[in-house]
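In: Give me a model of this one.
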Amino acid sequence: MSPQTHSNQNIKKPNVSGQFYSADADELSRHIDHFIAKSIVEPLKRPVDIVIAPHAGYVYSGGVAAYGFKAVQEYAYKTIVILAPSHYFGFDGISVWESGGMETPLGIVEVDEAFAKQLTTAHQKIYYKPEYFEQEHSLEVEIPFLQKSFQDFKIVPVVMGQPTPELLKTFAQALTQAINGRDDVLIVVSTDLSHYHNDAKARKMDEHAIEAITKFDVERIWNEVHQRTNMEMCGLIPVTTALLYAKMNALNQVDVLRYANSGDVSGDRDRVVGYASILIYKKDQGKSDKMQDELSSAQKSKLLDTAKKTVEEYVRKGKVYEVAETDPRLLKEEGAFVTLHKNNHLRGCIGNIIGQGPLYLTVRNMAVAAASQDPRFDPVQVEELDAIDVEVSVLSKPRRVKSVDEIELGKHGVIISQGSHHGVFLPQVADETGWSKEEFLSQLCSQKARLPRDCWKDPQTVIEVFTAQVF
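Out: Prediction:
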């Protein structure tokens, strides 16, 4: 996406171009495109208030940062506030770059001067002091991702020193007043997590930190990071500010899109740095109880990622992909199917209607089965992998219907059972085939249940329906 230009001479030159990321515009653009392309996340069609992103060198954290920016890139933000910690100056206050612009190899991004000045007038310790931006990388590394993700936007760059909790509350209030209900303002929070522990300890510490963020537990984060006990984050001040803002504005949804550490890239598991990509926004409250248990975009991304990696690992190496999960939603027992398509044609589909163990393991196991055990097809071969598309369907619990009039094509999957015979069609079969309800049921009886075509009319036949989240 095209960078913006600005005629004002108050342009901040980059500090770490050529160090944390490439100084060559074309190469930098390709790197970011690569990170975003590899991010398995579903872009949201709604505004998000806050993105938490890491700020290490792109080779280490760029792949994690890309998840958050890809998830929000389809929404047209006009102002993007970047909250970054100061690594070099321990000043008592908050410095806001209030005019001009900031330059990267991709061009100059203009500062939203009116917005910035609203912040600097809120308190005497919220001011413009350009020296506090010198050397700092934590703010700068977010900007190229923004330039590649959005058009026609301005930024409000903020470097945060060591302000008091009271000043952070004042700043969060100033943000609230400046945003004033706009849905085209995004807050980007720059932080890494634990630093230089071994992989096992780092993951445990980062799990504590992420859990506290998901619970909006400002006090716990503030105390434990200061005490350096259960968690670490160099962006404590920006994260605390963002959570205070979230609580002031009744934000209630946290999606953890991605976690990794530097060891996942370097292979060095003795001294790692943790990274996370997290979204915070307000979830609609008008949904029914049934809808509230739907998977979030982050949870869908995790399951789809598991299915894809499982197929890849099993087909290439004959090994079952090892994966661990702590998200309580993904530990529930639920039915799931994994469907493989090759060049838009079915290549395998296997599932369990009723959950047998944690959902994430059901998805993994069904991915293995779809690639190797569907009796209609030969096992998937390595040379086919580039052409294989993976789809996951997570099923609701089936319920029996008294009449086929209750079946809604495209919404309901259907199970036909009679004696030892049974068959199932997923909801998407109706859309893919265009069948009428009568043809849909007749095909289900004959093709899947190996029963007469009109078995669905037989009072002895049990008909059940379910819904599916398909992604």
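In: CA only for contacts and neighbour counts going forward, please
Out: Fine.
In: Which positions in the helix or strand harbouring Val311 come out as buried?
Out: Val311 belongs to helix 297-317 when assigned by DSSP states H and E. Going by neighbour count (16 or more other CA atoms under 10 Å), the buried part of helix 297-317 is 297-315.
In: what separates that helix from the chain centre, distance-wise?
Out: 15 Å (CA atoms, centre = their mean, to the nearest Å).
In: And stretch 204-221, by the same measure?
Out: Remark: stretch 204-221 is offset 17 Å from the chain centroid, using CA atoms, centre = their mean.
In: where along the stretch 101-250 of the chain do the helices fall?
Out: When assigned using DSSP state H, counting those that start in this stretch, the helices of the stretch 101-250 of the chain occupy the ranges 113-120, 143-149, 165-179, 199-214, 218-227, 236-248.
In: Quick check: which of those is nearest to Phe337?
Out: Across those, the minimum distance to Phe337, taken as CA to CA, is reached by helix 199-214, at 28.9 Å.
In: what's the angle between that closest one and helix 236-248?
Out: Here helix 199-214 points in a direction 30 degrees away from that of helix 236-248 (axes from the mean of the first three to the mean of the last three CA atoms, to 10 degrees).
In: quick one: buried residues of helix 199-214?
Out: Within helix 199-214, the residues that count as buried by 16+ other CA under 10 Å are 199, 201-203, 205-210, 212-214.
In: Which single one of these is nearest to Ser277?
Out: Proximity of the buried residues of helix 199-214 to Ser277 (CA to CA) peaks at Ile210, which lies at 10.0 Å.
In: one more to put side by side:
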Amino acid sequence: MSSEMVVRRASHANNWYSGSAKELRNQLETWLTTAGSSTHGPARAIIAPHAGYHYCGACAAYAYKEISPQTTKRVFILGPAHHIRLGGCALSPAKVYKTPLYDLNIDQKIYSELYETQMFEEMTLHTDEDEHSIEMHLPYVARVMEGQSFTIVPILVGSLTTEKEVLYGKLLSKYLADIDNVFVISSDFCHWGNRFGYQYYDKSAGDIYQSIQKLDEIGMNAIEKLIPSGFSSYLKKYGNTICGRHPIGVLLNAVHELGNSGNEHNAALKFLKYSQSSKCLYMGDSSVSYAAASLKMD
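Out: Okay, here's the model as predicted:
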């Protein structure tokens, strides 16, 4: 556990999103305005994509509009590991995450609590800066929470077994139950095409892009039911390349744990927007799907 002041740079700025504070703020505000007012909030958790903003920035806004900044003091961000082998979850060595808008402070108290469970390791700064799944949410968090006093809790989620998803869900459930907290679950949906090694096609659905949408919708319906085993069964049946399936699994298990705890937490998750990077018509095409969802709890 690092004690020095480590700062994580905005390593994907000027590439995956604008590094200009003015341009970035204008883009985010435009997308949030287009998404409209809250329809399924205030969110206790959201699911939102992490691709380049050119592809998914507009879709992500539909999730972020559901966050109530006035009641939020802490934002947990669970992102999947794309570049390293990780069998559990890891925390950042940084104390501060930079964004083009302003710096975000990591909640060291929560980090200490997580380390004490001995279920979290510390990633290297290189691993942190190489990974995009958490960083792509930082500008949106900064914009939505602007003017508020808050901290962030970034967590890198590895290739968890079903059993580990249960364990991490139980561990994080108390934080999900806290009305001061919001969870951001970072995930794109179907990665379709030969370059992704995945070309499931149900011709009865129509064109390839329509088959992809139907496939994703079956998955989104399973997630909305908030039954972890249902989502696991879906993944086993279809093998859909949802890169944030493990963070989603952790969230579902956290909600399930609260339902079993004897406390009344009426949870409802709803998908609010869906899009694709392109419409696949031929087997040589490729695309990535994006979806935005909000979980509210009474």
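In: sorry, back to before: okay, the buried residues of helix 199-214 of the first structure in CSV with distance to Val16 of the first structure next?
Out: Shown next, in CSV, are these (distance: CA to CA, whole Å):
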residue, distance to Val16 of the first structure
Asp199, 27
Lys201, 30
Ala202, 26
Arg203, 28
Met205, 28
Asp206, 26
Glu207, 30
His208, 31
Ala209, 28
Ile210, 28
Ala212, 31
Ile213, 29
Thr214, 31
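In: Now for the closest residue to Leu304 of the first structure other than its chain neighbours: which residues touch it?
Out: If the residues on either side of it in the chain are set aside, Leu304 of the first structure comes closest to Val392, at 6.4 Å by CA to CA, 6 or more residues apart in numbering. Residues near Val392 of the first structure by CA atoms under 8 Å, 6 or more residues apart in numbering: Leu303, Leu304, Ala307, Ala336, Phe337, Val338, Thr339, Val363, Val470, Phe471.
In: What of Leu295 of the second structure?
Out: By CA under 8 Å, 6+ apart, Leu295 of the second structure lies in contact with His40, Gly41, Ala43, Arg44, Ala45, Ile46, Ala267, Ala268, Leu269, Lys270.
In: what do we get in the first structure for it?
Out: Matched to the first structure by TM-score structural alignment, Leu295 of the second structure sits across from Ile280.
In: coming back round to it: onto which residues of the second structure does the helix holding Val311 of the first structure map?
Out: The aligned range for helix 297-317 of the first structure is empty, by TM-score structural alignment.
In: my read: Pro54 of the first structure touches Val64, true?
Out: Yes: if you go by CA atoms under 8 Å, Pro54 of the first structure and Val64 touch, sitting 7.4 Å apart.
In: Those two: which is more packed in?
Out: Ranked by neighbour count (other CA atoms under 10 Å), Pro54 of the first structure and Val64 place Pro54 first, with 29 against 26.
In: From Ser194 of the first structure, how far out is the more buried one?
Out: From Pro54 of the first structure across to Ser194 of the first structure, the span is 11 Å (CA to CA, to the nearest Å).
In: got it, and Arg220 of the first structure?
Out: 16 Å.
In: cool, Tyr281 of the first structure as well?
Out: Using CA to CA, Tyr281 of the first structure is found at 25 Å from Ser194 of the first structure.
In: Which residue of the two possesses the greater neighbour count?
Out: The neighbour comparison of Tyr281 of the first structure against Ser194 (other CA under 10 Å) goes to Ser194, with 25 against 19.
In: In the second structure, which residue is most central in space?
Out: Ser186 (1.5 Å; CA atoms, centre = their mean).
In: contacting residues around that one?
Out: Contacts for Ser186 of the second structure (CA under 8 Å, 6+ apart) come out as 47-50, 77-80, 133-134, 137, 244, 247.
In: Can you tell me the residue that sits opposite it in the first structure?
Out: When the first structure is aligned by TM-score structural alignment, Ser186 of the second structure is paired with Ser190.
In: Next: Thr33 of the second structure.
Out: Looks like Thr33 of the second structure aligns to Ala37 there (TM-score structural alignment).
In: what about its match, neighbour count?
Out: For Ala37 of the first structure, the neighbour count with other CA under 10 Å is 14.
In: got the buried residues for the helix or strand where it lies?
Out: Using DSSP H and E, Ala37 of the first structure falls within helix 25-38. For helix 25-38 of the first structure, a neighbour-count test (16+ other CA under 10 Å) marks Leu28, Ser29, His31, Ile32, Phe35, Ile36 as buried.
In: ok, the spatially closest residue to Glu224 of the second structure that is not a sequence neighbour - contacts?
Out: Leaving aside its sequence neighbours, Glu224 of the second structure sits nearest to Leu269 (CA to CA, 6+ apart; 5.1 Å). Each residue near Leu269 of the second structure by CA under 8 Å, 6+ apart is listed here: Ile223, Glu224, Lys225, Leu226, Ala293, Ser294, Leu295, Lys296.
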